[in-house]
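In: need a 3D model of the sequence below.
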Amino acid sequence: MECFIELWSARQVWKQLSHEERKAYLEQIGPHLENLIEKGVEIVGWGVNDEATTHRANFDFYAVWKFPTLEMKKEFEALVMEAGWYNYFHQENASGKLTTPDEIIGKLIVI
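Out: Sure, this is the predicted structure:
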């Protein structure tokens, strides 16, 4: 199982679009996301990055996804690129195979 975490904020070019243009852009992405969900991709959650978060990342929104396979995660990443998402949003991502706290603690000890 792969985990993918997105952190993003709107670029000025997005803010300059009308509400109708924003809605039309987002609506064209929807069917692609629904297709991935039908294949077993899970949206763990989307949210607004709380201003009161300790050591807050400088992004306004986040999303957490689970992908059954690495190939599906790559399909999602390609979809995001093809949709031109990064033209409208400044975004940074984190991803990797889901594992256990004990495994990560072990890795922290040996680094």
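In: contacts, neighbours, all on C-alpha from now
Out: Noted.
In: list the buried residues for stretch 39-58?
Out: Across stretch 39-58, burial judged by 16 or more other C-alpha atoms under 10 Å covers 41, 49.
In: how far does that stretch stretch from start to finish?
Out: 32 Å (C-alpha to C-alpha, to the nearest Å).
In: and it, how far from the chain's centre?
Out: 9 Å (C-alpha atoms, centre = their mean, to the nearest Å).
In: next: stretch 76-86.
Out: From the chain centre to the centre of stretch 76-86 is a distance of 11 Å (C-alpha atoms, centre = their mean).
In: I have a second one here; can you model it like the first so I can compare?
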Amino acid sequence: MTHYLTELYTPKPAWLALDLDARRQFFAAVGAGMSELSALGVEAIALGETNATKLHAASQQFFAIWQAPDEAAIDALISGIATSGWHDYFETINASGAGDDLNGHLSQLAALNHSD
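Out: Predicted coordinates for the structure are as follows:
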């Protein structure tokens, strides 16, 4: 079953303090680790800047949506991101889980215990 990771992130002051060359070096190191993740079936679906004008918009400035064939590959992605030093530069929130279709998800929601 396909698993997904959605990251929401905002640059920290440490990132804003880096000059362009230091940022390029960091991205080169991040890119070097992507081949191992690609071999596990990890794929970036979409990355971009969040739209703050939308109803209930996230407060984070950027997003990334990833998919992988299983939870182990997502765990490798999350570990790789942490090992890269990403969290030194970006405040990040992760949401991850197995994907389902609309009816399956509605069934998950309907099955929740209610409070009396």
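In: residue 23 of the first structure sits in which helix or strand?
Out: Using DSSP states H and E, residue 23 of the first structure falls within helix 19-38.
In: mean shift of that helix relative to the second structure?
Out: Superposing on the second structure and averaging over aligned pairs (mean C-alpha distance after the TM-score superposition for the first structure), helix 19-38 of the first structure comes out at 1.3 Å.
In: average distance between whatever helix or strand comes next after that helix and the second structure?
Out: Helices and strands here follow DSSP H and E; after helix 19-38 of the first structure, the next one along the chain is strand 42-48. Aligned to the second structure and superposed, strand 42-48 of the first structure gives a mean residue distance of 0.9 Å (mean C-alpha distance after the TM-score superposition for the first structure).
In: which strands and helices sit next to the following helix or strand past strand 42-48 of the first structure?
Out: Beyond strand 42-48 of the first structure in the direction of the C-terminus, DSSP H and E gives the next helix or strand as strand 61-67. If you count contacts as 3 or more C-alpha pairs under 8 Å, 6 or more residues apart in numbering; DSSP states H and E, strand 61-67 of the first structure packs onto strand 2-10, strand 42-48.
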